[in-house]
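>>> Sequence first, then the predicted structure:
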Amino acid sequence: MKIKKVVGITVVALVITMGIQKAMAVEEASYVLISKDKAFEIREYTPHVVAETLVEGNMQNVSNKAFMKLFRYISGSNVSRSNVAMTAPISQQVTGEKIPMTAPVGQQRVAEKWLISFMMPKSYSLTTLPQPQDSSITLRQVPAQRMAVLRYSGMWSEKSDLSHEQELTAWMGKMGLTATENTIWARYNPPFTPWFLRRNEVMIPINS
């Protein structure tokens, strides 16, 4: 009975997790696949807007630290530009515009800190996005970029991330590709997603 109970709880947890992921990651960054060599890809990404924040800490923990800060922004902790009609009764709550979750969450080293970013939905621009209430969050327009990419699964760990970065840079060397900016680690799932359901990518901007 205990085994059946554990299995039942596990299945329910997986269903809930997959349901949350489906609801959250309804839109992904748009790109054109330029070429593919086994697990390695070259992609051309279209311009997009990101909400980003700089955080301190080790590589493995900063994603979780920044995730909730950025998640609060898209969940309504922002200065909404929408007009809301007066209603009754009057209640008190966090006000602001809810912004649909997108994928991936980006992580990039900047000096001694880490830049964590959420891609904003394509329906928004810099002028239509609500301003964050948290002054440590900024909005930025990202131009079109060509990326060398390697996809992998598993937990977010410094050892795994750096190992896959080395694989990608070694392949780039064979292909004669040169990095133009720092490496970006892309996370497609929220922090509570089981390791075997996670989709991760290491991405390196390259010359067109």
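Looks like it arrived, so ask away. Residues are numbered from 1 along each chain as shown.
>>> Only C-alpha atoms from now on, for both contacts and neighbour counts.
Will do.
>>> now the residue nearest the centre of the chain: how far from Ala170?
By CA atoms, centre = their mean, the mean C-alpha position of the chain lies nearest to Val105, the distance being 0.9 Å. In this view, Val105 and Ala170 are 24 Å apart by CA to CA, to the nearest Å.
>>> What are the buried residues along the longest helix anywhere in the chain?
In the chain, taking DSSP state H as the definition, the longest helix is helix 2-24. Across helix 2-24, burial judged by 16 or more other CA atoms under 10 Å covers Thr17, Met18, Gln21, Met24.
>>> Can you add distance to Gln166 and give those back as JSON lines?
Compiled in JSON lines, the buried residues of helix 2-24 are given as follows (distance: CA to CA, whole Å):
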{"residue": "Thr17", "distance to Gln166": "31"}
{"residue": "Met18", "distance to Gln166": "31"}
{"residue": "Gln21", "distance to Gln166": "29"}
{"residue": "Met24", "distance to Gln166": "30"}
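>>> then this one, side by side with the first:
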Amino acid sequence: MVVIRNLLSHPFLRGVLILIAFTFTGAVMATEEPKYTVLEKEPPFEIRAYAPMIVAEVQVEGDLDGASSQGFRLIAAYIFGQNQVSEKIAMTAPVTVVDQSVKNAKIAMTAPVGIESNAGKWVVSFVMPAEYTMETIPKPLNSQVQLRQIPAVKKAVISFSGFYNDQKVAEKTLELEQWMKTKNLQSAGTPNFARYNPPWTLPFMRRNEVMFNLRD
């Protein structure tokens, strides 16, 4: 007890302990994720079959990190009650970031982080809880927030921990592309970047993923 009191009396150490406590609390709390089945696994790679889902998404501008933060705030406001019935919607994971400039260039499906954004336009999206349908989900008050139904799809995925940046995402995207070639897998478009953890999560506990939609 004396040791603990001494640690808590030091501002820096107290902050570290609080950060660790929040991280482990967040790790054990159940956060809903999109429903999927793992079809093949060769760590850090997987092939997954995803069930249909609804996403709330916004288009924002800036670099990857700035766009991610801005998009997060807009959609968080929607799920925290800025909707037609003032209903709070459960937080889910992951948050997905998409390079809208490439999407506008008529590349199929949705896509990419890990490549340069010519126009600096991105789509940030949250997956909505599975209990909702397009008919029952609360409608956003902010016209920037759009709801969209995503059909069932297979994805090739690479997972990695730690902090992310453009270079690291690009490196992981290349690793995934090379693995897909060994499996003769064809992508249906370009990659998505997904992050699963709150910002206070310790680097070694963070989960990030790059995903490609796969052709049937």
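Yes, it's here. Given the structure is predicted, the values throughout are model-derived calculations rather than measurements.
>>> where does the TM-score land?
The TM-score (TM-score structural alignment, normalised by the length of the first structure) is 0.85; 192 aligned residues with a CA RMSD of 1.8 Å.
>>> circling back to that earlier point, give the aligned equivalent of the residue nearest to the centre of the first structure in the second structure.
Val105 of the first structure maps onto Val95 in the second structure when the alignment is built from TM-score structural alignment.
>>> neighbouring contacts of stretch 151-160 of the second structure?
For stretch 151-160 of the second structure, contacts defined as CA atoms under 8 Å, 6 or more residues apart in numbering pick out 43-53, 172-173, 176, 180, 206-216.
>>> And stretch 160-176 of the first structure, by the same measure?
With CA under 8 Å, 6+ apart as the criterion, stretch 160-176 of the first structure contacts Phe40, Ala148, Val149, Leu150, Tyr152, Thr178, Thr183, Trp185, Val202.
>>> State the span of the second structure onto which it is aligned.
By TM-score structural alignment, stretch 160-176 of the first structure lines up with residues 168-184 in the second structure.
>>> In that stretch, which residues are buried?
For stretch 168-184 of the second structure, the neighbour count (16+ other CA under 10 Å) marks Val169, Ala170, Lys172, Thr173, Leu176, Glu177, Trp179, Met180 as buried.
>>> next one: stretch 122-142 of the first structure
Ser125, Leu129, Pro130, Gln131, Pro132, Ile137, Leu139.
>>> And the residues you listed, which two are furthest apart?
When CA to CA is used, the two most widely separated members of those are Ser125 and Ile137, lying 15.9 Å apart.
>>> ok so, going back, tell me how far the residue nearest to the centre of the first structure lies from Val26 of the first structure.
Look at Val105 of the first structure and Val26 of the first structure: by CA to CA, they are 13 Å apart.
>>> Please enumerate the shared neighbours of the two.
With CA under 8 Å, 6+ apart, Val105 of the first structure and Val26 have no common neighbours.
>>> Let me see the ranges of the strands in the second structure.
Using DSSP state E, the strands of the second structure run over residues 36-42, 45-50, 53-61, 95-99, 121-127, 146-150, 153-160, 192-195, 208-213.
>>> Using CSV, please lay out these together with distance to Tyr78 of the second structure.
Compiled in CSV, these are given as follows (distance: least, CA to CA, whole Å):
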stretch, distance to Tyr78 of the second structure
strand 36-42, 25
strand 45-50, 25
strand 53-61, 9
strand 95-99, 14
strand 121-127, 11
strand 146-150, 10
strand 153-160, 26
strand 192-195, 19
strand 208-213, 24
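>>> tell me which of the buried residues of stretch 168-184 of the second structure is nearest to Val2 of the second structure?
Val2 of the second structure lies nearest to Val169 out of those, by CA to CA, at 44.8 Å.
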